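Colleague: Whatever this is, show me its structure:
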Amino acid sequence: MQVLTLFVVLLCYRSAAASLIIVPEPVQQSTAVSQDAAEAAVKPYMHYFHVESDIKYRYAKTLATTRIENPANVAQEVSFTAVLPDTAYISGFNMEVDGKVYVAYVKEKEAAQKEYDDAVEHGQTAGQVVQTARDSNRFTVSVNVESNKEVIFNLTYEELLTRRLELYSDVINLNPGQVVSDFSVTVNIEESSNIRSLRVPALKVDEETSVEGTTNALASIEMTSPNTAVVKFTPTPTEQQNVSANGIIGQFIVEYDVDRTSDGGEVLVNDGYFVHFFSPENLKPLKKHVTFVLDLSGSMMGRPIEQLREAMLTILDDLNSGDFFSIVLFSQTAQVWDPTITDDEMDQRLALVGSYTYDQEGFPLPAATPSVIVKVTDKHIQKAKTFINKLQATASTDIYDGLLLGLNIANLNPKKLQNQPNGKQPEPIIIFLTDGLPNVHIYDPDTIVSDITKANTKDASIYSLALGYSADYDFLKKLSLKNSGFSRRIYEAADTALQLTDFYKEISSPLLADVEFEYTPDQVEDGTLTTRVFRRLFAGSELVVAGKLREEIDINLTGDVTAISINGTITYTFEAIIIQYPPIDIPPPATHTPSNMERLWAYLTIQQLLDEDSALDYDHNNKNLTSPQKQQALNLALDYSFVTSLTSLVVVKPNETNAVDPHDASQADSYGDGGINAGTGGSGYPSSADSDDRYDDGAEGPGAAEDGGDGPGEAGDGGDGPGEGGDGEGPGDGGDGSDEGGDGEEASVCLKELDDIAWLPQNHSLVLEQDTLEAAGLSEIDQQFSECLTPSGDNGYCRHLEYCVLNTFTDKLEDFIPYKCDAGGYLGVCCPVTAIPDC
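Modeller: Okay, here's the model as predicted:
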């Protein structure tokens, strides 16, 4: 009998993890496979690795497919791993095992967890959640595949591409774990207006290295029309090996922008839903007053404080002329930089930041005076740099006082801020960076959020940066959501300073403030509009609103957008573009299939509802308390099969027992392990899951041969073939443990070592008909390149010489020539499928 057993892991980062749980039916207890047979196994081989991303109007739907075969004479685990952008939702997964398809379904997390707990209680295999890459989710599913069988994995995920610094980016993480003969990535782009700035930078193989300004020479771009394009990436095996010995690894990135045909934005109507993209051009930035609130606690000591200083020096240079800035520091207490006092006085203030003898009642917070609001001039920037270079890490983390002092400054209304061209004061922005938890003065996160929000009388946007993993990201996220901002993780790495400066670039130029979208009454269904009021629009970004129309007909949705620009209040009008769905020449489906526009609306609604829930003031530890926002998000996730923080992906694998066919043991197809991967954590890029020769309790190895059954496995009464013999271990007849193969139709071929070849020079190099075998260690990938027939007519695959040294040609070169084949540019051998090492 052969039992297929499964387990699944979905790793998610940032907030509450989404999960995938796989629950198998109970399996019967069986005899374990012999150790010798397990050691004889070769790694699974990936036949193909395909990724196709369809982008329609900024909404990307990506399908990753791979087919993997287990060529070993024992069952082994095959793993499929995908690292997804943290903004993506899994919307579909299935796997085909030995011709049978198993489809996952989305279920409420608590209900799925119950199935998981029940499975664990009954000793069955189930899922688990752990942590990994930068701003990403890792999805892993593993299946125990019997000898000479294959599995096909299909994973679909969806996301709305965000415009940052004038570009949309579709990031696809790749790491199949081996060189693949059929490797392809295709990105199809369709927009309603002309595509511009389409480019594919070099493969990002290191998350700490920028690829800005580079080009991927292996990618092709075809503009099929002004508003459609196809990008392809199909590296050959040799080109894959040039990236790494284990093939392609890294992020494949497609970047583009679109023409802005109307300042009122693009409004697309499709199948009763609409989306409004708004990003007017040719606007001058608003003036801003940015207050930096910086953590100088002891945990910032060393490289973190160095990188903070480095980043601040760059950011100070990037401040716009005419803007204003302030610098607040906190550790044991908080202080503020004031360029009007002497250097000695400022040094004394700096010393007080980390003073453990500081008495909170005797030394209240420094006064927020107009002198600490500094206009951007060359003189002031230079003086600020001198101050920044003096910063040192010390003492505790008084987040409360740091934020309160920053807000006191942001709330000031001095004349220098009032004398603006449009009579409007500069936009108040707070950039708050911390690497730890509040541990002095007031350190309860809920109290800090409540008090700071109440103190924010000027509606300053607070952008929270969590440096490293010690910071309380949920606390910072809530703080920013309640104060018109957002949070971002900054990773402690060689590129920390670059992460900080790149973040500042995103918010450095506010173009519009208090942006409000209005649509004609009675055209939009009540309660379906996503967020329509935004505190700011920054240069290079985009605001997106979606909703459902009252009637599913082609109506001309109308309305306007009002905002405050540098010249005062401005109003934009817009016209809707009707997108026929389905196309006129295609009959509508018998059952309703949500269009891309409808799924975009659901995706955006879920994201915003979860953000609203995160900002609520209630006890999140109370599992019996569910907000209306959370319930609505859950319902939508279930309706549209999105895996979110509220839902899980569940696969129920029925119990299945398969008899082992000894003939299949010789039909190995490839050598290597599998997995599709993406992104960044300990490492932002998915590392492929290794396929170990492991067997779960109760899962039999490849065929326990019982009562005369032939084949690999544990030989029982008369069971022939490689396995554990009755009186001894090793290949042989179950009766006496001899090394003869019993009834097996094809005898195993034993492999030798490279050094056993008498005609091969000691440097393992040979020039033969333009084929060059370099040092054996240089061709590290054990894989199959093409099917072939050996000189004796047996089925085989071309493999590197070092992995298939046959006794028949070790003595004479002329005996080798009939076996010669091309193994990716190296000397190869037509290797019989019955070949096994160390026999």
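
Colleague: Please make it C-alpha for all contacts and neighbour counts, starting now.
Modeller: OK.

Colleague: Can you tell me which helices and strands the longest helix anywhere in the chain packs against?
Modeller: Counting residues, the longest helix found in the chain (DSSP state H) is helix 596-614. Packing partners of helix 596-614 (3 or more CA pairs under 8 Å, 6 or more residues apart in numbering; DSSP states H and E): strand 150-160, strand 266-270, strand 273-278, helix 473-481, strand 543-548, helix 628-640.

Colleague: Could you rerun that using 7 Å?
Modeller: Contacts defined by 3 or more CA pairs under 7 Å, 6 or more residues apart in numbering; DSSP states H and E place helix 596-614 against strand 273-278, helix 628-640.

Colleague: got a markdown table for those, with mean neighbour count too?
Modeller: Rendered in a markdown table, the data for the helices and strands packed on helix 596-614 read as follows (neighbours: other CA atoms under 10 Å):
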| stretch | mean neighbour count |
| --- | --- |
| strand 273-278 | 22 |
| helix 628-640 | 17 |
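
Colleague: Is it possible to get JSON lines of these that adds distance to Ile22?
Modeller: Listed next are the helices and strands packed on helix 596-614 as JSON lines, based on distance: least, CA to CA, whole Å:
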{"stretch": "strand 273-278", "distance to Ile22": "35"}
{"stretch": "helix 628-640", "distance to Ile22": "18"}
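
Colleague: To check against the first, give me the structure of this:
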Amino acid sequence: MMVSCCGLITSQKEPVPLKSVEVELEVKDHVATVVSTLNYHNQEDKPLEAVFVFPLPGDAAVCHFSATVGQTEIVAEVKEKQRAREEYDDALSSGQQAFLLEESEQSPDVFSLSVGSLPPGESASIRLEYVTELAVQADEGLRFLLPAVLNPRYQPQGSVGSEGSNVQVTSVPASLVPYTLSFSARVSSPRPVSKVESSSPLDPLQYLNTEQTQATVKLAAGHKFDRDVELLIYYKDAHQPSAVVEAGQASSQPGSLMGDSVVMLSLYPEFPQAVMSSVASSGEFVFLLDRSGSMHGERIKNARDTLLLLLKSLPLGCYFNIYSFGSSFEHIFPKSEDYNQKTMEEALKKVEEMEANLGGTEILEPLKHIYRQPSIPSQPRQLFVFTDGEVGNTKEVINLVKQNSASHRCFSFGIGEGASSALINGLAKEGGGHAQFITGADRMQPKVMQSLRFALQPAMVDVSVKWDLPSGVSVTALSPPIAALFQGQRSLVYAQFTGQSSEASEGCVTVAYSLAGHPSQTQLHFSLKPAEDSGLTVHRLAARTVIRSLEMEVREPGGQEDAGGKKKVVELSVQSGVSSVFTAFIAVNKSNSEAIQGPLLRRTIPTPMMMACMAPMAFCSMRMPVMSCDMAQLPQMSPMIGLAFGQTSCSMDMMDQSDTLESCRPKQPPRDPLLQLVSLQKASGCWLLDPHLAAVLGKTSEEVEKPKPASVKQDVWATILALIWLHGFKMDAQEEWELLAMKAVSWLRAQKASLVTECVEAGNALLGCNVQKDAVGL
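Modeller: Model prediction:
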């Protein structure tokens, strides 16, 4: 059966009380403050409880939550989670209005908001504020993401929190989301803002001053909830290190994190060209590919093409293996193999056959298997993880990467709208690698090849941060030590300054490190005088950093909780007013003169989902859950992806059945000529002169062989032709083929080929190009 939805109703034909969401973003340099206002109105004749489950950025620190009902504003307090839930239930059972905001116990980027006892005809406005660091993309843009899409999170079988009642979350295709979104942003920085881009249509950027260091931008009207809202902000001279000191809160105890000054040090190194051009010729490269049902269609095709480019770009002398996972996992070789023509061909043959047909998203077991493999001497392990990030046990996965961070680096790729930022960023952060998000019409290949470049280039290692402060001022580090920093990666370091200095108002910080075997250091002098008007953004981000580190230590392997660590998290969360997994925001309207009469109806607010495929699917029954919302069960919620017209809640196992999705699989389009050319390259870096190469170059075999200078070997001639074609016709995709072209040039040099100039001239004439010999690197 199909349910047709229109207007503000759920699949149960009930009105939805959420009418609109307004978001205001303030970006200051590398950090953002976000204020969301959710406007509710009860049009029914009975009192309501409205429950809305929604995503936030994974590293956000929620720091304010309040509700305005009529003329009354009620500001929420942070309390231990169980106590907050009890207060909420008590308030509802005594007929009072109450509001509860809590973080999922499995994934820090999923929150639940309960609006309790909204009387008939009454409106309520909820204000939610959070601060977040902005991640740096490989092209130097700062990325802000407003998650709008909450995809189902697959709950692994038998994992913690998978027992008990199944809390359902309602989800609808974007076109049926019954509330509007308005979004505006203000950007300011010491450096000029060069541009702001977005995946969604924007009104033009407005500069607020002649230096162009302040600007505003708005989302164009009529945003469809079919995608997350992504903003990319670019500054001039982004690589300068900076330190911002923020004054403590006057009402807090001196000596406490909120009472003392806190500094945020931003490190975003730019490496010398000599280092950037050197590429390692060793390493163990392990690729881990998500083949769960939600990766079907374009996603899995893109992933196969990307693996082709990666395999062709690896250096001779390295080791590699490819794992893929769903409900179970597979590997191409029992252990990582030496990279050569035979192993490369064997791997590519298996990659070609890969489909999104392995069921659910069980990422933990393949990771454990990879980490159990002994490391290969003098071949540093580099792990590349490709996933749409729809897992329920995010924290467990990140913890495992952290435990193994000394033995490898982890590069992560979030594929598609709604990929969990907590998972993708967490993998890279704890694995000392780099995170990339691939959404909308983005090509996966350039981003992945940028990350491979990072993996092949030297990183800053043995990083130490030393503070030199006037007498009377002591320092406490709040951030975990930096394992490694590489080109294109930015690190924010937080520290607390205790005490007062009578005379000197300047501090100095020295960052020492080793780069490509050479010890080096950077020094920065900064003012200890706190920045004007910075609120408590830096304090809250610092508190969030400490809370996240403590949370990871609390959950010991085997699921036992450390009570002392949990108490520390609760204390810091309450003191700083920043959410944690063990606390919640609770607000009760005690000014109600009379208790609300009548039974409370529960209304679940639908969340936008991706319309991944138009195949009709079976509907499950939708049961309205009982009053109390158990967030520990959140990852089991399963807003179903891929329903064309109706809305439902179904188990994710059903989504991840390849036979259901078979009907959605598009017919294979002809292969891109660039990928065809790449697929013909040998592991050594050369090409062979054969009819397949001629076809890609748009020539017959005879046309290609005829202009070859007589004494030149066929594979040398073929390789020069391939390089000319890449430089002549595919410069717009240079990031994708640059590494394999460098390998081809190295191979040519090793051949000590003669008549290279004549070959390049003859090749240009044949292909109608004008590529210079030195441009090719010969």
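
Colleague: related to what we said a few turns ago, so which bits of the longest helix of structure 1 are buried?
Modeller: 596-606, 609-614 (16 or more other CA atoms under 10 Å).

Colleague: Same question for stretch 157-173 of structure 1.
Modeller: 157-164, 166-173.

Colleague: And stretch 447-464 of structure 1, by the same measure?
Modeller: Neighbour-count burial for stretch 447-464 of structure 1, counted by 16+ other CA under 10 Å, picks out Ile448, Val449, Ile452, Thr453, Asn456, Asp459, Ala460, Ser461, Ile462, Tyr463, Ser464.

Colleague: The first one is in contact with Tyr400, isn't it?
Modeller: Read it as Ile448 of structure 1. Yes: Ile448 of structure 1 is within contact range of Tyr400, at 6.0 Å (criterion: CA atoms under 7 Å).

Colleague: Let me see the contact set for Asp109 of structure 2.
Modeller: Pro55, Leu56, Pro57, Gly58, Ala422 (CA atoms under 7 Å, 6 or more residues apart in numbering).

Colleague: Let me know whether Val374 of structure 1 touches Phe325 as I believe.
Modeller: Yes: applying CA under 7 Å, one finds Val374 of structure 1 in contact with Phe325, separated by 5.3 Å.

Colleague: can you give me the helices in the stretch 501-650 of structure 2?
Modeller: Taking DSSP state H, counting those that start in this stretch to define them, one finds helices in the stretch 501-650 of structure 2 at 537-554, 563-576.

Colleague: Kindly apply the preceding question to the stretch 201-350 of structure 1 instead.
Modeller: Under DSSP H, counting those that start in this stretch, the stretch 201-350 of structure 1 gives helices at 237-243, 303-318, 343-353.

Colleague: Same list, the ones you listed, but as TSV with distance to Val145 of structure 1 and mean neighbour count please.
Modeller: Shown next, in TSV, are these (distance: least, CA to CA, whole Å; neighbours: other CA atoms under 10 Å):
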stretch	distance to Val145 of structure 1	mean neighbour count
helix 237-243	26	17
helix 303-318	47	18
helix 343-353	61	16
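
Colleague: Need those in JSON lines (columns: distance to Leu827 of structure 1).
Modeller: What follows is the helices of the stretch 201-350 of structure 1, written out as JSON lines (distance: least, CA to CA, whole Å):
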{"stretch": "helix 237-243", "distance to Leu827 of structure 1": "14"}
{"stretch": "helix 303-318", "distance to Leu827 of structure 1": "49"}
{"stretch": "helix 343-353", "distance to Leu827 of structure 1": "68"}
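
Colleague: Go through those and name the closest to Thr496 of structure 1.
Modeller: helix 303-318 (6.4 Å; CA to CA).

Colleague: what comes into contact with that closest one?
Modeller: The contact list for helix 303-318 of structure 1 (CA under 7 Å, 6+ apart) reads Ile381, Lys385, Ile388, Asn389, Gln392, Ala393, Thr496, Ala497, Leu498, Leu500, Thr501.

Colleague: what residue of structure 2 takes the place of the fourth one?
Modeller: Yep, that's Asn389 of structure 1 we're talking about. Alignment note (TM-score structural alignment): Asn389 of structure 1 maps to Glu352 of structure 2.

Colleague: for its match, what are its contacts?
Modeller: By CA under 7 Å, 6+ apart, the contact list for Glu352 of structure 2 reads Arg304.

Colleague: sorry, back to before: spatially, which two of the buried residues of stretch 157-173 of structure 1 are the most separated?
Modeller: Greatest spacing in these, by CA to CA: Tyr157 and Glu166 (24.1 Å).

Colleague: So which of the buried residues of stretch 447-464 of structure 1 belong to helices?
Modeller: Short answer: the buried residues of stretch 447-464 of structure 1 in helices (DSSP H) are Ile448, Val449, Ile452, Thr453.

Colleague: The nearest residue to the second one once chain neighbours are set aside and Ser461 of structure 1, how far apart?
Modeller: If the residues on either side of it in the chain are set aside, Val449 of structure 1 comes closest to Leu479, at 5.4 Å by CA to CA, 6 or more residues apart in numbering. Relative to Ser461 of structure 1, Leu479 of structure 1 is positioned 10 Å away (criterion: CA to CA, to the nearest Å).

Colleague: what does Leu203 of structure 1 give?
Modeller: Taking CA to CA as the measure, Leu203 of structure 1 falls 35 Å from Ser461 of structure 1.
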